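Chemist: Sequence plus the predicted model coming up.
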Amino acid sequence: MQPSGDLFDTFPFPLWQIDASASRDAALALRREGVDDVKAYVDAHPELVDHVFRSVVVERANGAAASLLAASDPAGLLRPVQYFFDVEPQVRSRLLLSRLGGLGCHMDKFTIARLDGTEIHVAFFVTFPGLDRPEDRALAIMYDVTERELPLEGGYPSGLAPPYAPPLPAQRVGGSRPIVHELAQPLSTMLTSAETGRKWLERNPPDHERAIIQLRRIIANAKRARDLLAALRRSLE
C-alpha cells in the first residue's frame, strides 16, 4: 500500500515529484565555501547550472503532467529536469538562485517544448524542502497560460528584486500572502506525510493506524492545494 499513490496520480493539475538532492548539495557546498553573493557565483560558473539541472531528476509525474506535455505515458517524463528549460535555458539561473538562496519555493513563467514538437507558455510553481532535510524531494506544478495574459502587478515570489526576479508576479489570496507561498505549505506537508506513512507501512509489522493518520493529512492538504489552484485558475481566466 502506498498512501500517496492514487492521490498523486489523480491530482487534477500537472504534478512532478523531483529528487532535488543535487541542488541541495550545491547550496550546502556554497555555504561551506562562505559564498555570499550567490548571483555573482552562478553567473561566473555556468557549469554549475548545467550540472545541477542534469542531475536533478523527475521521480514521478502524474497523468495531467503527461497530458500537458503530450506524453503517451508519465514514464516518458521521468528524466533530468533539463527538458523543462530547453526552450528558455535562462530560467534555470533564476530557479537555481532561489534554491541556492535557501528559499522554500519559486514561481516563474516560461515556454516549454511538448513531446509532439509544439510549445506552450506555462506558469511554474515549485516548492523545496529545507536544506537540512535528509530526503530532498521537491514538488512542481505547471499550468498552461498560453491563451492568457497574467497581471503585471504584485510581488516577486522568488524573493529577488528586479531585474533578477522572474517576470511573473505573485497571485494573492484574499489580499494576503502570495499564492505560491500559500501552496508551499500543503504541498510540502503532503510529501512529508507520504514519506512518513510509507515508513510506518514498511515496518515489521506495519503500523496501519499511524499510516492512516498520515493518509488523512495528505487528503486534507490535497484539498487545500486544490482550492488554492482553483482560485489561481479563476484569477487567470
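Modeler: Received, thanks.
Chemist: going forward, measure contacts and count neighbours with C-alpha atoms only.
Modeler: Fine.
Chemist: Of all the helix elements in this protein, which one is longest?
Modeler: As assigned by DSSP state H, the longest helix anywhere in the chain is helix 208-236.
Chemist: counting contacts, what elements does that helix pack onto?
Modeler: Counting contacts by 3 or more C-alpha pairs under 8 Å, 6 or more residues apart in numbering; DSSP states H and E, helix 208-236 is packed against helix 179-202.
Chemist: Not counting the helix it packs on itself, show me its contacts.
Modeler: 1-4, 104-107, 125-129, 137, 139, 157, 170-173, 206-208, 210-212, 214-215, 217-218, 221-222, 224-225, 228, 232 (C-alpha atoms under 8 Å, 6 or more residues apart in numbering).
Chemist: and the angle from that helix to helix 208-236?
Modeler: 160 degrees (axes from the mean of the first three to the mean of the last three C-alpha atoms, to 10 degrees).
Chemist: For helix 179-202, which residues meet the burial criterion?
Modeler: 179-198, 200-201 (16 or more other C-alpha atoms under 10 Å).
Chemist: do the same with stretch 107-121
Modeler: M107, D108, K109, F110, T111, I112, A113, R114, L115, I120, H121.
Chemist: so how far is it off the chain centroid?
Modeler: Distance, stretch centre to chain centre, for stretch 107-121: 16 Å (C-alpha atoms, centre = their mean, to the nearest Å).
Chemist: now swap in stretch 229-236 and tell me
Modeler: Taking mean C-alpha positions (C-alpha atoms, centre = their mean), stretch 229-236 and its chain are 18 Å apart.
Chemist: Can you give the distance from stretch 14-25 to the centre of its chain?
Modeler: Taking mean C-alpha positions (C-alpha atoms, centre = their mean), stretch 14-25 and its chain are 8 Å apart.
Chemist: Just the terminal-to-terminal distance for it.
Modeler: By C-alpha to C-alpha, to the nearest Å, the extent of stretch 14-25 from end to end equals 27 Å.
Chemist: which residues touch that stretch?
Modeler: 8, 52, 55-66, 68, 96, 99-100, 131, 135-143.
Chemist: Narrow these to those that are buried.
Modeler: For those, a neighbour count by 16+ other C-alpha under 10 Å gives the buried set as 8, 52, 55-66, 68, 96, 99-100, 131, 136-143.
Chemist: Mind checking which of those are in strands?
Modeler: V57, V58, E59, R60, A61, R137, A138, L139, A140, I141, M142, Y143 (DSSP state E).
Chemist: Tell me the one of those nearest L78?
Modeler: Nearest to L78 out of those is V58 (C-alpha to C-alpha; 4.9 Å).
Chemist: Structure two is appended below for comparative analysis:
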Amino acid sequence: MEPLSHQEAADGADPELPPALLPRIGDVAHAGMDEESSAWSVFDISGARGLIARIAAGDMPDGWTRALLDAVRVVDIDDNALRALGPIGGRRRMVGAPVTVYWPAESWPVLAELIFAELADIPGAARTRKIVSSVFNDATVNISTDPAHPDLVFVSVGGSVTDKRSLWSLRASEERYRTLIHHLPWALVLVDSTAMLPIFDELRAAGVSDVGAHLDAHPGLPFESRAIVRVTDANRNAVELFGAGCADQLIGPVDYLFAASPDTAKRVITAHFDGRRNLTEIMKLRTFDGRLRDVQLSITYPTPPERLDVTLLMFEDVTERLQTEVQLRQLQEEYARAARIATLGELASSIAHEVNQPLAAIAMNAETSLRWLARDEPNLAKVEQLTKRIADSARHASEIVQRIRGMAGRHAPNRTALDLNRVVEEALMFVCHDIEARGIQLGVKLDIGLPRVLGDRVQLQQVVVNLLVNSLQALAGRPHSQIEITTSRDGFGGARLSVRDNGPGIAAEDLHRVFEGFFTTKQDGMGIGLAVCQSILAAHGGGISAANQAQGGAFFQVTLPPITD
C-alpha cells in the first residue's frame, strides 16, 4: 500500500487501510496495555529498506537515526496518539508525513533502533523498550510487524500522558518561551540543577537542616556542585555580557559563573536547599575576556509541577551604576563636609571660647607652678598638683581640637551603635557658649530609656548642631529667648529628637521648601544645612520634619529607627 503524499494529506484525503489490518492493529497496539493510557501508530517503512540494508551490512552512516525516520511515513494513528502528538489539522496532516515531523525527538534513537532490529530480524534484539518522552510518563514503546504486510510496522506506546496539551502545542509553547528568553533585555541563562536533588535528599536523610553550616564544614561541595550543575541555554545578552563568541560557549558546567564570587555559589545552594523561590544579590563576575564586572544576580528556582530542570538566572550589569553611586556618595560626603565647615565658621566665637578655657587654665597653673618653684624652698607637692592640672587642661584642649577636627575633617561614614542622648550632649558642646553669651534659656530633657540607634556619630552630631544653630539665628536680638531639646521614643520603637524655640517661626509659604538644597531666607546663608540634615537622616533610615508651634516658634522633629537584630 502506497502512503499518502504530503499534497494528498493536505487536500484531506482519508487513509484507507486494508480491512484485514484493523483487528490486527487493535491486537498489537493494546496488547497488555490499558487502552486509555496507550497510543498506536502504523508506519510505512518501504522507503527506509535501502538504508536498513546498508546498516545491516555494516555501513552505518553518520546521522542514520534521523535519516531512517525521515524515510518512514505515517499511515495511520489512533485517537490517543492524535490527542498527544497531533498538530492543528489532525490526522489528515500527519498521514503521509515523515515520522520525524511529529514523533518526540528525544526518543528518536530508541524508535530507530527498534525499527531496525525488527526489520533486520536481529536475533535476541528487544522489541519493547523504555523511552524518555516529553509526552508520556514511564513510557514503553513496542514494535511489531505482520508478514502479510511487510512494508508496515505497528508501534504502540504505553504510559500516562504528561501534559494534556499535544506535543505540537508544547513545541509551540517552548518556541514562544525561547523567543521571549532570547529577546528579553537582560542577560539570561537557563540552568539544569537536577543533579543537586539527590545530593539534597542525601543531606536531608543525614539530618542536615542548616545547609549553610554544612557547606562551611565541607567546602568541597560548592565546587562539586559547580561542576555538575550545567548551563543549558543562554540568550544573546548573556553572550554579550560574558564576552563570548556564541551561546555554545556558555553551555556547560556553571563553574565560570561563580569563579569570581565563590560565596555567592554557597548562597545559591542554600536558597535551593531551603526551597526558596527567588534569590537576588550583587556579585562579581569574570567575563571570558578577563573583565571583572559587578552584576545583580536574580535566580528563579522551579517548583513542582514546573520543569525542575529549568532554573532561570538573570544577570544585570550594574558596574557603571555602582561606580556612579560611589561618586554620588563622595559628592554627598563633600557636600555634608562643606556644610559642617560653614556651621563651624558660624560658631567661631563659641569654639574660640571653648578652646581658650583650657588654654587659660594651663597658663594660670603654669605661672603658679613657676612661683612655687622660685621659692627658697620649692613646694614640690604643690608643683606636682599644678602640673597634673596642666596635663588635664591640655588633654581637655586636645579633645576640643579633635572634636572640631572630626566635625571639619573628611571621613567615610562609620556606622556604630550610638546613644542619641550622648550625641546630643556632644553637639551641645559646640553651641553652649553662644547660648550662654546670648542669654538664651536652654531646656534639655533626655529620655534615659532611649533605644540605641545605628549611625555615624559625626553626621548625627552635625544634624543636632545645625538645628541648634538655626534656632540661635532665629532668636538673634529677641528678648526672653528659649530653646528646648528633648529626646523620647517614637511610636515605632525608635528614637525621636525634638528641637523647638520661641522665635518667629517659619513663613507658611516656606514650610515645604526648608529642606531644599540652597534654599535660604538669610541674606548671608548658604541654604545647605537643613538639606544636608535630611540627606543624612534618610541615609540612616530616619526622617526630619518642620512645623510651627501654635504658641509661636519653629519645631523640628527627627526620627531614627532602632537597631534590629
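Modeler: Thanks, I have it. Since the structure is predicted, the reported quantities are computational estimates derived from the model, not experimental observations.
Chemist: Adding distance to V38 of the first structure, write the ones in strands among the buried ones among the contacts of stretch 14-25 of the first structure out as TSV.
Modeler: Converted to TSV, these look like this (distance: C-alpha to C-alpha, whole Å):
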residue	distance to V38 of the first structure
V57	23
V58	25
E59	28
R60	30
A61	30
R137	22
A138	21
L139	23
A140	23
I141	25
M142	26
Y143	29
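Chemist: If we only consider those residues, which is nearest to G76 of the first structure?
Modeler: A61 (9.0 Å).
Chemist: So what does that closest one match up with in the second structure?
Modeler: Using TM-score structural alignment, the partner of A61 of the first structure in the second structure is A234.
Chemist: how much space between the residue nearest to its match when sequence neighbours are not counted and V110 of the second structure?
Modeler: Leaving aside its chain neighbours, A234 of the second structure sits nearest to V189 (4.2 Å; criterion: C-alpha to C-alpha, 6 or more residues apart in numbering). Distance of V189 of the second structure to V110 of the second structure, given as C-alpha to C-alpha: 30 Å.
Chemist: Repeat that for A348 of the second structure.
Modeler: 91 Å.
Chemist: Neighbour count: those two, which is higher?
Modeler: V110 (17 against 14; other C-alpha atoms under 10 Å).
Chemist: Work out for me the element that one sits within.
Modeler: Assigned by DSSP states H and E, V110 of the second structure falls within helix 108-119.
Chemist: the helices in the stretch 451-565 of the second structure, which residues?
Modeler: 457-474, 529-539 (DSSP state H, counting those that start in this stretch).
Chemist: now the strands for the stretch 151-300 of the second structure?
Modeler: 187-192, 230-234, 252-253, 278-286, 292-300 (DSSP state E, counting those that start in this stretch).
Chemist: For the third one, give the aligned segment of the first structure as residue numbers.
Modeler: Put plainly, it is strand 252-253 of the second structure. Going by TM-score structural alignment: strand 252-253 of the second structure matches residues 79-80.
Chemist: and what of stretch 191-211 of the second structure?
Modeler: Using TM-score structural alignment, stretch 191-211 of the second structure corresponds to residues 18-38 of the first structure.
Chemist: Stretch 195-206 of the first structure corresponds to what range in the second structure?
Modeler: Going by TM-score structural alignment, stretch 195-206 of the first structure sits over no part of the second structure.
Chemist: and if you look at stretch 105-121 of the first structure?
Modeler: Residue span in the second structure matched to stretch 105-121 of the first structure, by TM-score structural alignment: 278-294.
Chemist: Just checking the distance from that stretch to the centre of its chain.
Modeler: 12 Å.
Chemist: Give me the residues contacting that stretch.
Modeler: Here stretch 278-294 of the second structure has contacts from 241-244, 256-261, 264, 268, 271, 295-301, 317-319, 322, using C-alpha under 8 Å, 6+ apart.
Chemist: Among the residues you listed, which lie within helices?
Modeler: Filtering the contacts of stretch 278-294 of the second structure for helices - DSSP H - leaves L241, T264, V268, A271, T319, L322.
Chemist: between these, which is closest to A206 of the second structure?
Modeler: A271 (18.7 Å).
Chemist: Next up, the contacts around that closest one.
Modeler: The neighbours of A271 of the second structure, taking C-alpha under 8 Å, 6+ apart as the test, are N278, L279.
Chemist: what's the neighbour count on D6 of the first structure?
Modeler: Quick note: D6 of the first structure (other C-alpha under 10 Å) scores 10 neighbours.
Chemist: same deal with the one 5 residues further on?
Modeler: Neighbourhood size, F11 of the first structure [other C-alpha under 10 Å]: 17.
Chemist: give me the number of residues near V126 of the first structure?
Modeler: Applying other C-alpha under 10 Å, I find that V126 of the first structure has 24 neighbouring residues.
Chemist: from memory it sits against L103, does it?
Modeler: No: applying C-alpha atoms under 8 Å as the test, V126 of the first structure and L103 come out as separate, 10.7 Å apart.
Chemist: before we move on, back to that, so how do I select the buried members of the contacts of stretch 278-294 of the second structure in PyMOL?
Modeler: A single PyMOL command selects the buried members of those (16+ other C-alpha under 10 Å):
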select buried, resi 241+242+243+244+256+257+258+259+260+264+268+271+295+296+297+298+299+300+301+317
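Chemist: Would you mind listing which of the contacts of helix 179-202 of the first structure are buried?
Modeler: By 16+ other C-alpha under 10 Å, the contacts of helix 179-202 of the first structure give 3-4, 104-107, 125-129, 137, 139, 157, 170-172, 211, 214-215, 217-218, 221-222, 224-225, 228, 232 as buried.
Chemist: From A271 of the second structure, how far off is the residue most central in space within the second structure?
Modeler: When C-alpha atoms, centre = their mean is applied to the second structure, the residue found nearest the centroid is T280 (1.6 Å). Distance, T280 of the second structure to A271 of the second structure, by C-alpha to C-alpha: 10 Å.
Chemist: ok, now R286 of the second structure?
Modeler: 23 Å.
Chemist: Also Q459 of the second structure?
Modeler: 37 Å.
Chemist: With P304 of the second structure instead?
Modeler: 16 Å.
Chemist: Next: R91 of the second structure.
Modeler: Taken as C-alpha to C-alpha, the span from R91 of the second structure to A271 of the second structure is 47 Å.
Chemist: one step back: nearest to L386 of the second structure, of the helices of the stretch 451-565 of the second structure?
Modeler: Comparing those by C-alpha to C-alpha, helix 457-474 comes nearest, at 34.0 Å.
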